Structures are given as structure tokens and as C-alpha cells.
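In: I would like to see how this sequence folds:
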Amino acid sequence: MGKPDDMNIDDTKAAEAVVVEDVNKLHLTVSQEAATPGEGEAMMTKAKWLACIALGLGYTTQFQQGACTGAILKSIDEELGPTNYYNWMLGANTIATAVTLPLAGGISDIIGRRWFLIYGGVLGIISGIVAVSAQSIPQVIASSVLAGMGGGAQQLALAATGELVPNKHRGKVQACLDLAILPWTIFGTLTGGAMVTYHSLTFRINFIIGIILNTISCLMAFFCYFPPTRTHKLIERGTTKWKALASLDWIGVGFLTVGLVLLLAGVALGGATYPWDHPGWIVPTVLGFVSLVSLGFWEWKGTKEPFMARELFAGKLRTFVLFLCVDFVAGMALYASAAFWAQLCRGVWQVTPIKVGVLSIPGGFGGAIGGFAAGMVIGRYKYTSTKHCLIFGTILKIIADVMLMHLKPGTIPLGLGTGFISMVSTGWTSVSLIVCVQLTCEDEDIGLATLMLGSVRAVGGSVAVTIYSSLLTNTMKTDAGPRVGEVVLKMGLPISSLRPLVLLLINEDTELAGHLPGMTPEILQAARDALAWSWTLAFKRVYTAATAFACLACVAAIFTKDVSHAMTDHVAVRLENEKEKEKEITTA
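Out: From the prediction side, this is the model:
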């Protein structure tokens, strides 16, 4: 009888050991799941809604500041200057944003996004304080650098919202973000002009609004946005945030930062600060290009853990790589619509700053409608696959640019309709590219991949602005004098007044032009009318070049690979406060 009892005891102990082992495995599994990003729920929860609202508010705030500030640069210069370098208020912001975007995206993929978004808002607040108290243009330029850095971090919302919802709904999320910025897309230029025209605080009220909005967005992010504390990359590498930062590919980050700063600064200096054959812009541009090429070689062969993740590029020629190509070339075409519309309105149609804001409203609607429509339909139907959406957006841009080539004095209705179509294509293509890139990359690289689009677009746009500015400058230099002279010299204007008249009118200083020797109101108006035709020729050349870039973007889009199959129910991450809620329910 003793042996069977011993056997029973042994069996019982063995069974208990198995149970203990299973429990330990279960505890380990639960512990690991709680520490990892995990796959989130497909349904929207209260925590997700609050997080998306917080992210959307930060994204909207940086857009508001950019839209309104860009419309009042000249007014700020008139109050604090005048200077001949006030455009650096915009240029410094563009450079800071372009540099911050990939850095914020890539580093937040490693150490998490929450504090990046909060610090972005804090930088926005500091930027606003500097601008409100500014007594000189250099102070506003410094404010613009801070605003660009903060705005680049706040654009993480594009990636952060996408990873909270199923892949198949990422387009809809981008559509909602497009709606969130609708007021500033449509009325940003008009609002900026109204601030400096009608408010006693002039341009400063814009930055006060920015301080308020950034404060609210910081508080919302602090109390409502709780992404995983341990990211996919931290878990894969089995390390901590501080160790990950210490071992970051800082050489690659250095090449990227220096390359973007020098390239964008050099391009901005060309034609405006320095003539096109001057080393003042050639040297930084070449050095910036060399630095970016060096980045490519370093990331390819020089480091084991590159900042620019190799898996984004390896085997993805027709997806991620071509998406970036479309983005770069499309950015060259898109900037022709966005960056030069106000100048076209003032030069060709001779309208006031407030009227420029009014004439920008249809384009604002177009951008919002295009982005929203693309987000809602991309990947859902046979002819709205990711590839079809890119092709459609670039073809629409070609059509719009061809129509813009035919604008001239007295064609405001045609211009409004064409501007609307052009910005529809802009919004459509931009949102389509965001969705395409997010569907192509791995979950752990979504921040870098998404925000790299903005940086690539900025580089393409800056190169395009240089080309367009050169076309405008050269055309006005060769055409304006003879064209205006042919009209006003017959009316009795002394030839000695011709050159200063043309220069003053190009700079929109009609008041001083009216006091030139031999000037009459009739001669002044005739000169302005003649100059409008010089602007017409200049912008025809600009949009001819933009059409060529749009055609290149369309060709690249044709060769892209459809990634609609990735639009599944997969959710990249689960919020920390969602886990806590589930734990409470399980415990109960």
C-alpha cells in the first residue's frame, strides 16, 4: 500500500509543479503584455477619443500660427523695421520645422511621443512670449525658430493618431485632422490681415492667441494622452530610454541636421540675399547636399543601428522610396500654388492685403475638401486604391497648373476656380501620401516615416521656390522696364523717373512712387496696369515650370505599388490608460 501512496504523493507534487509553472508563465505573459505597446482595440474608446482631441488641438495650433503669421510678415516688418531680411521670419520657421520633423518622428519612435508633444507646446508658448515682447525683427526670427521646432514636434499628431486606430481607418483620421485645421486653412490669411488692420495690438494679438492655444494643447496632452511607456523598439532592444538615447545614431542625426540646415538656408539665401553666382549661397547649399549624401552612406554602411531605419527602404523601391519621390516632386509643384498665390493676387490683380485674404478663401476650401475626400475614400473602392489616389491627385495638379498659366488682369473669377482646383489636388495628394507611407512602414517606424514626408516636401518646395523666384526676378528685370516705359514715357514722365518708378511699384510702394518728378495719378495708374502684364508673364513661366514638376510627380505615381491590402483591422498601439481600465474590469 505504501508504494501507491508514494506514487499519489509524487503525482500530486508533479501536478502542483505544472500548475505553478503555468501560473508563472501566465503572470510573465501578462506582465510582458502590460509593458509592451501591444495591439490595441479596433473600437474607439473614451481614452482614444480624448487622446485624439488632444493631438488634434496641438496640430491645429501649430497650423494656426503658421497660416496667420505668414500673412502678416510685411506688417511686422513695417512696425519693427523696416529691414531687407524680414522674409527670414518665414524662412527660419521652415528650416526649423523641416529639421525637427524627422528628428521628432524618429526619436519618439524609440522613447515615446507623449513628452515630445508636450514639449512642442511648451516651445510654442515660449515662442509666443518672445514674439509678443519683440522690439526688433531678429527677435521675431528667433521666435520663428522656436515655433518651427515646437510645430515640428506637434505634427507628431499625424503619426500618433494613425497608430491609435485600425489601419483601414487611418485615412479617415487624416481626414478629420484636415477638418480640424479648416478655419485656418480657409480664413488664416484673412484673419492675419484683419489682426494687423483692425486690432490695437496689431501683429502681437496673433501670438497671444498662439500662447493661449498652446497652453490648452499642453494641458490636454498632459491629462489625456498616454501612449505606451515602452515602445516597440525599446522592447526589441531590451533597453531603457536613457540607454537608447545614449546609443542613438548621433552621427547620422548630425549629418541629417547639418545637411538640412545648410541646404535650406543656402537655397533661401540665393537670389534674395546673394546673387545666383555668389558663393554666399552656393557654398552652404553644396555643403548641405554633401552632408545628406554622407548621411546615406553612413546609414547604409557605417552603423549597426541607423537612425534612418533600413527596413523603411530595403525592398521598398516601389512603395516607400517612390512615395518619397512623389512627395519631393509634388512638393515642388504644390509650393507654386501655396507660396505664390498672395504675390500673384497683388501683382496681377492689384488687390489689398484684406482682398488677398478673401481671394484665398476658395483655395482654403479646396485644400480642406481635397484632404478630407482623399482620407475618406482611399483604399475603399476599386478606383480609389492608394496608387489611383496618387495618380488622380497629380493629374488634377497638372490640369490646375495649366489653367493657372492663363491668368491675367481681369480674370479673378477664373483664378478663384483654378485656385480651388489646385488646392484640392494639394490636399488630396498630401493626405494620400501620409496614408500610403503609414501603410508601408512597420509600426515601430511610423513616426519617422510619417514626418519624413513633411521634411522631404519642405526640401522639394524650397528648391522649387528658388527656381520660381529666379523666374520671377529675371522676368521682372527684363520685361518690366521696357513694358512700363513704353506706356508712361509717351504720357510725359521724365526718363529719369522710370527706373525708380518700376522698382517702387514692384515693391508695392505706390505712395512714394506718386511723389516722383513728373508723376500724375493717370501716369501712376497706367504704370501699374502695364506692370500687371509683366507679372502675368512672370507667373506664366512659374506655372509652366510647376506643370513640368507635376508631370514628373504623376510619372512617379504611376510606378508606385498599391498598398491598399494593408488596410486591415490591425491597431498599432494600446494606450496606457486603456490597459489600466481593462485591469480594473478584470480585477472586479
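
In: please make it C-alpha for all contacts and neighbour counts, starting now.
Out: Will do.

In: scan the chain for its longest helix.
Out: helix 446-488 (DSSP state H).

In: just checking, next helix/strand downstream of it?
Out: helix 498-506 (DSSP states H and E).

In: and that following helix, how far from the chain's centre?
Out: The chain centre lies 36 Å from the centre of helix 498-506; the measure is Cα atoms, centre = their mean, to the nearest Å.

In: just checking, next helix/strand downstream of that helix?
Out: Heading C-terminal from helix 498-506, the first helix or strand you meet, by DSSP H and E, is helix 510-513.

In: name the next helix or strand downstream of that next one, please.
Out: Per DSSP H and E, the first helix or strand lying C-terminal to helix 510-513 is helix 521-558.

In: what about the residue lying closest to residue 479 once chain neighbours are set aside, neighbour count?
Out: Excluding the flanking residues, the one nearest residue 479 by Cα to Cα, 6 or more residues apart in numbering is residue 534, at 6.1 Å. Counted with other Cα atoms under 10 Å, residues neighbouring residue 534 total 26.

In: go on, residue 454?
Out: 25.

In: how about residue 242?
Out: The number of residues near residue 242, taken as other Cα under 10 Å, comes to 10.

In: likewise residue 414?
Out: Residue 414 has 15 neighbours, counted by other Cα under 10 Å.

In: just the element for it, please.
Out: helix 412-440.

In: that helix packs against which elements?
Out: Applying 3 or more Cα pairs under 8 Å, 6 or more residues apart in numbering; DSSP states H and E, one finds that helix 412-440 contacts helix 170-180, helix 322-338, helix 361-377, helix 386-404, helix 446-488.

In: which helices and strands does the fourth one pack with?
Out: Put plainly, it is helix 386-404. On a contact count with 3+ Cα pairs under 8 Å, 6+ apart, helix 386-404 meets helix 412-440, helix 521-558.

In: ok, back up a step: between the helix holding residue 414 and helix 170-180, how many degrees?
Out: Angle between the axes of helix 412-440 and helix 170-180 is 140 degrees (criterion: axes from the mean of the first three to the mean of the last three Cα atoms, to 10 degrees).

In: one more to line up against the first:
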Amino acid sequence: MSSSDGQSGTEPKEPSARHLETENDISKVQTHDGNVTKVVHADGTVDYIDAKAVGGNYDAMPAGYFRSPQFLGTLTAQCLASICAYLGWVLPANTLTLINADLGPSKNINWVATMWTMGSSIGFLLVGRLSDLYGRKWMVLGTSILGLVGCVIGSCAQTVETLIAANVCNGIAAAGQLSFGIVMGELVPNKWRGPIVTIVFLSSLPFAVFGPVIARSLFDNTVSKWRWSYYMGDILGVLSLVLYWFFYHPPSYDQLHVHGKTRLQMTKDLDFIGIFLYVSGCVLFLIGLSWGGSAYPWASAEVLCTLLIGIATLAAFAIYEGFFCKVQPLMPPRMFKNIGFVAIIVIATVGAMVYYSLTVLWPTIIGSIYTTDSMKIGWQSSVVGGGILLGQTIAGFTISYVPKVKWQCVVASALSFAFMTALTTISPDRWAVTIALGTLVCTWIGFVDNISFPGITLVWEAQDIGLATGVMGSIRGLGGAVAQALYASVLTNELNKNLPKYVVPAATAAGLPTSSIEALFAAITAGDFSTVPGINADIVSAVGSALKTAYTSSFRIVFYTTIPFSVILLLSSFLVPNMEKFLSYDVAKKLQSSEKSDVQGKTEGTATQSQV
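Out: You can find the predicted model right below:
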């Protein structure tokens, strides 16, 4: 950090190159007086933090701190919160067809997944940035409550449109529920950030891995069917909220801004224009993507106008943040001068483009090519979550205990590239190969993914890890939404070509009258051939084989479209920094007791006098 210069807490200071690139040593934070430490934010703003809020070196931490009820209660709350996020995403995303049959059918069913992605991509940046400014606790509690609201709405939904509203809430809530890199990362030594993130990931194993099986089992064996996903979200959400309330006491606002702005002043100086532009741009862009190829043709005025206005709004956001924002910007452009930071964002985004898409597409691959048995589809869909979690677990420890993270990323990216490209050979008679390749792809994508979660908190200063994680999470979510729209569009276009190409000749050759072709395609959509004139068992068998061929050819093209993204992932991995220099035993922040610190009390007294 910079040397002492006698600046007040309200005077901005340009961060040095060391601040932007390599400095991450809590013990070197400069003291302003005996009770506070001075920090410089990524946007150049100077703050003074209560020294009691800073953890310092591991050896100086209170005895038994990491075994205390307060720390373990916080960790348990974060684990339960992450499970709630999976309950709002993995389980519904794997049973959309079943949910649509129960509530609909509705042409808007894909919006259930899209709205979760939209909410999380917007929420990550807001939660990360605002929790750096106002403190973590109320952001975490707020998103937890919103998740409860979303699950209540979802459990009571009688229409697909109501379920869409529920997943808007759940998506935004997930931004807080999945912020364990921030919440837990700042409470442990830098060296432990990878393992602590991995512990949270592992806690969600039943739902992250076996979510598809659980979702389909609940649907087949309970009266409430898919609603149990939301019932469980409510139960675990309440437990998480209670634990957060009683055990999670991070540094307060007054400790983070000693002799600084009051909450009212901070609120007045928020980047409201930036928030409006970013949220508006994301919403319009993602709506345009969701409309394309489903509600409207890609070349329609509705899709093009919405997409272009969304892109223009996001461009206006970038220009405003860079040249016109006079307050602390929502997304400081100078952050992107850190090449390692940018590289981590890119690998996280490409990883999400695989994960989010396969979560939705893999059940379709299994169900259309290999089996129609609901439980078998569920078990075989666990390939995605299981592979991802396996890779995340490995990376969570190698980032801390195996040197040369950059080369770890290069190898993992190259392997994911190879196995993803190999999926272009998908075939109905190669089930074992498909499952093996899917597992290997997801494992190495999961590895890259969990290099990014703790890694993004290591390449930036402790006072800005919420912002850094929020930027990554937001861009990562947008990338996932783009991939979902892209792959779904490619699949739809290919099926529109391949279904007539393969099904019609097979059906007519088996004896179906040409006058029944239209009824045949309606029956394929409905999943019931009994109403097709002239149908018989031989024709149904021939059509079934032709459908597998049509879907196989279509999915091969989908996997070909992943190749450019795999190339981007591989090239970006060469720019990921090695982490050894960041892996100190310094602790960024520590949990506070219920008693106010001396500095906090003085600050509140000063603020009261100034208001009088």
C-alpha cells in the first residue's frame, strides 16, 4: 500500500500499480492512528477501518476462533444458503418439462430458468458492491429473506407465469446465497480460501449432484411433486436466516467507514445512474435473447430492437462509468487494468457457459437419445453436477497447496476442450462413451470454476473482494444466459431441419399415409401417438429410431458451436496469475462480538453531534 501522506478519509487517492496488481498483505495496511487502518479502494476512494475489524495474521487471531460457535454457525448458515440456491435452480431446471405438463402447457416455461439466470447476474454485482460499502450482514439477510419469498411463491404457484416470478426472486437471492467466496473468504487466512469455498460446495452435494434424481423422485412419489423443491427451500432458508441472525456479525458500517460518510450520505452518493443503466441493459438484453427463436423469430423487430437497445444501454453504462460518473462507480473501469483479474473473469464465464447450458440440455440429450424412463434420466443427468463438484473439490485444494495455478488452468482448459469436442461424436449406440465424456468435461470445467471463485478474491485487496466477486458473478451469469440462448437456438434450428429430414421418410417407408404426417408431428410434440390416423407399432418403432437420429445430428452441431468458446477458455488460462504470492496467512476481516468497539462508539457519537 502507499506510504503515509496525512490525507483525510474523504480525499481520494490514486491506487498504485502494486495495489492494482500484486499487493494483498493485510499486515502491511497503513495505520492512521492507534485504532484504525487506512485502505484505498479500487476506485481510488480512501477509507479508515476500525482496527478491530481486521483479522490480521493467523497467529494473532484469538485462540479457538475458528472453532467458535460464531464461526461455525456462520459456516453452517452459508452452507444451508448455498443449498437453497441449488434448490431454486438445479431441481426446477431439470424438471421443466414435467412442471410444464403439470401447470401448463405454457410457451413461457423456459423463462423459469432464464429469470433465475437474469436475477443472479444482476444481483451478484449489486450484492457484492453494496456489501463492500454497507457491510455484509444486511445484504446477506436481505437476500435470504428474498429467497424465502421466492420459495413461498413457487410452492403456491398455479401457473407457469407465477413460477417465473418466483424464480426472479430466487435468482436475485442466489447472488447472496452463493457469495461464500466473500462471506467466508474474508474470515479465513488467504491460504484457506480455496478449501473453505470447497467445504461449502461439498455441503450441497446431495442437491448439486443428485438434484435431477431428487427432483424426479419427488415428482413421481409425492402428492406435491415438484413443489417440494420450494418447500425444502423454505425450510432450509429459515434455518439459514436464523443462524445468520445470531452468529454472523461481520464488521459494521461504522467500523468500515471510521470518520467517514454517514449511511445517509453514502446512500445519496450511490451510483444510481450506473445501477439503472446496468439493470436496464441486462434485462433488455436477456429478454431479447430469450425471445429469439422461441417467442419470435431471431430476425423479428421484437427481438432485434430489444437486443440492440439492451446492448446500447450496456455500452452507455460502460461509457458513463468510465467518463461521467462523479461518485463511487458501480463497476470501476480501472479494475480491468488488472490482466489477471480479467483472465479469471473470462475462464469463469466460459465455465458457466458450459455448466448452465448442460444443466438444461443434458436431460434432453439423455431423454431423446438413450431412455425415456424418468428416473434413469435423473440419474444420468447427475453427470453434470457430479463432474462439476468433483472438479471444484480438486481445484479447491490445488489452488492453495499445488504451485503454478496458471499451468493447472491451462491443462484443465485443454482437457475440457478435448472432451467437449469429442462429444461431437455422440451416438445412440455409444451411451457409455457419452456419459464418460460428459463426466470428464464437467470435471475439468468444475476445476476451472473453482480456481476462479477463491482466485478472484486473492488478486484484489480485501476491501474490494465483494466488488471483484460481484463483477465476476455478474459477467459469468450473463455469459451463462448467452450460452443458454445460443445453444437452445442452434438446437431448435437443427431440429426444424432434421426432424422432417429423418422422420418423414422413416414413417412413410413403414406405411404411414402422407396425409397423417402433420398429425404425426403433433403427436411427437404431445408424446402420444394414439390419435395419429394409420399408426401402428412398426411405424412407432421406425419413428422412434428416426427421432434418435434427428436429435443426435442436432446435438452434434450444438457441440460444434462450443469449440470457439473452448478456444477462448484455453487462451485466457495462459493469463491467469500464479497464486503463490497471495497465499499468506493473513485474515482480512474477523467476526465481531455484540459489544461495540471503541472506534465504532466514537464514530456514532461524532455522527450524532454532526446531525444535531
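
In: hang on, the earlier thing: which ones are touching the residue nearest to residue 479 of structure 1?
Out: Listed by Cα atoms under 8 Å, 6 or more residues apart in numbering, the contact partners of residue 534 of structure 1 are 475, 476, 479, 480, 483.

In: equivalent analysis for residue 447 of structure 2, please.
Out: The contact partners of residue 447 of structure 2, taken as Cα under 8 Å, 6+ apart, are 388, 390, 391, 392, 393, 394, 395, 396, 409, 412.

In: count the residues that sit near the aligned partner of the fourth one in structure 1.
Out: Taking TM-score structural alignment as the alignment basis, one finds that residue 392 of structure 2 is matched in structure 1 by residue 371. Counted with other Cα under 10 Å, the burial measure for residue 371 of structure 1 works out to 28 neighbours.

In: for residue 371 of structure 1, give its distance to residue 93 of structure 1.
Out: Residue 371 of structure 1 sits 24 Å away from residue 93 of structure 1 when distances are taken as Cα to Cα, to the nearest Å.

In: and residue 584 of structure 1, by the same measure?
Out: 46 Å.

In: again with residue 187 of structure 1
Out: Residue 187 of structure 1 is 21 Å from residue 93 of structure 1, by Cα to Cα.

In: am I right that residue 147 of structure 2 is in contact with residue 175?
Out: No - judged on Cα atoms under 8 Å, residue 147 of structure 2 makes no contact with residue 175 at a distance of 10.1 Å.

In: between those two, who's got more neighbours?
Out: residue 147 (32 against 29).

In: which one in structure 1 is aligned with the more buried one?
Out: Using TM-score structural alignment, residue 147 of structure 2 lines up with residue 124 in structure 1.

In: with structure 2 overlaid, how far apart is the helix holding residue 414 of structure 1 on average?
Out: By mean Cα distance after the TM-score superposition for structure 1, the fitted helix 412-440 of structure 1 averages 1.2 Å away from its aligned residues in structure 2.

In: in structure 2, what residues pair with that helix?
Out: Mapping helix 412-440 of structure 1 onto structure 2 (TM-score structural alignment) gives residues 431-459.

In: if we can go back for a sec, between residue 584 and residue 93 of structure 1, which one's more packed in?
Out: residue 93 (23 against 9).

In: which one in structure 2 is aligned with the more buried one?
Out: Match for residue 93 of structure 1 (TM-score structural alignment): residue 116.

In: next one: residue 230 of structure 1
Out: When structure 2 is aligned by TM-score structural alignment, residue 230 of structure 1 is paired with residue 253.

In: got a list of what that match touches?
Out: Going by Cα under 8 Å, 6+ apart, residue 253 of structure 2 touches 133, 134, 135, 263.

In: what about those, which are in helices?
Out: Counting by DSSP H, these place 133, 134, 263 in helices.

In: residues contacting the last one?
Out: When you say that, I think you mean residue 263 of structure 2. Taking Cα under 8 Å, 6+ apart as the test, what residue 263 of structure 2 contacts is 134, 253.

In: which contacts among the contacts of residue 534 of structure 1 does structure 2 share?
Out: Among these, the ones still in contact in structure 2 (both residues aligned by TM-score structural alignment, their matches' Cα atoms under 8 Å) are 476, 479, 480, 483.

In: does the counterpart of residue 173 of structure 2 in structure 1 sit in a helix, a strand or a coil?
Out: Counting by TM-score structural alignment, residue 173 of structure 2 corresponds to residue 150 in structure 1. Following DSSP: H, G, I helix; E, B strand; the rest coil, residue 150 of structure 1 is assigned to helix.

In: circling back: the match of residue 93 of structure 1 contacts residue 175, doesn't it?
Out: No - look at residue 116 of structure 2 against residue 175 with Cα under 8 Å: they stay out of range, at 10.2 Å.

In: and residue 182 of structure 1, how many neighbours?
Out: Neighbourhood size, residue 182 of structure 1 [other Cα under 10 Å]: 20.

In: please enumerate the helices of the stretch 1-150 of structure 1.
Out: With DSSP state H, counting those that start in this stretch as the criterion, the stretch 1-150 of structure 1 has helices at 2-35, 46-71, 73-80, 88-111, 114-132, 137-154.

In: the first one: how far from the chain's middle?
Out: Per Cα atoms, centre = their mean, the displacement of helix 2-35 of structure 1 from the mean C-alpha position of its chain is 56 Å.

In: check which residues of that helix are buried.
Out: In terms of neighbour count (16 or more other Cα atoms under 10 Å), helix 2-35 of structure 1 has its buried residues at 34, 35.

In: equivalent analysis for the second one, please.
Out: Of the residues in helix 46-71 of structure 1, those with enough neighbours to count as buried (16+ other Cα under 10 Å) are 47-48, 50-71.

In: again, but for the third one
Out: Residues 73, 74, 75, 76, 77, 80 are the ones in helix 73-80 of structure 1 that count as buried (16+ other Cα under 10 Å).
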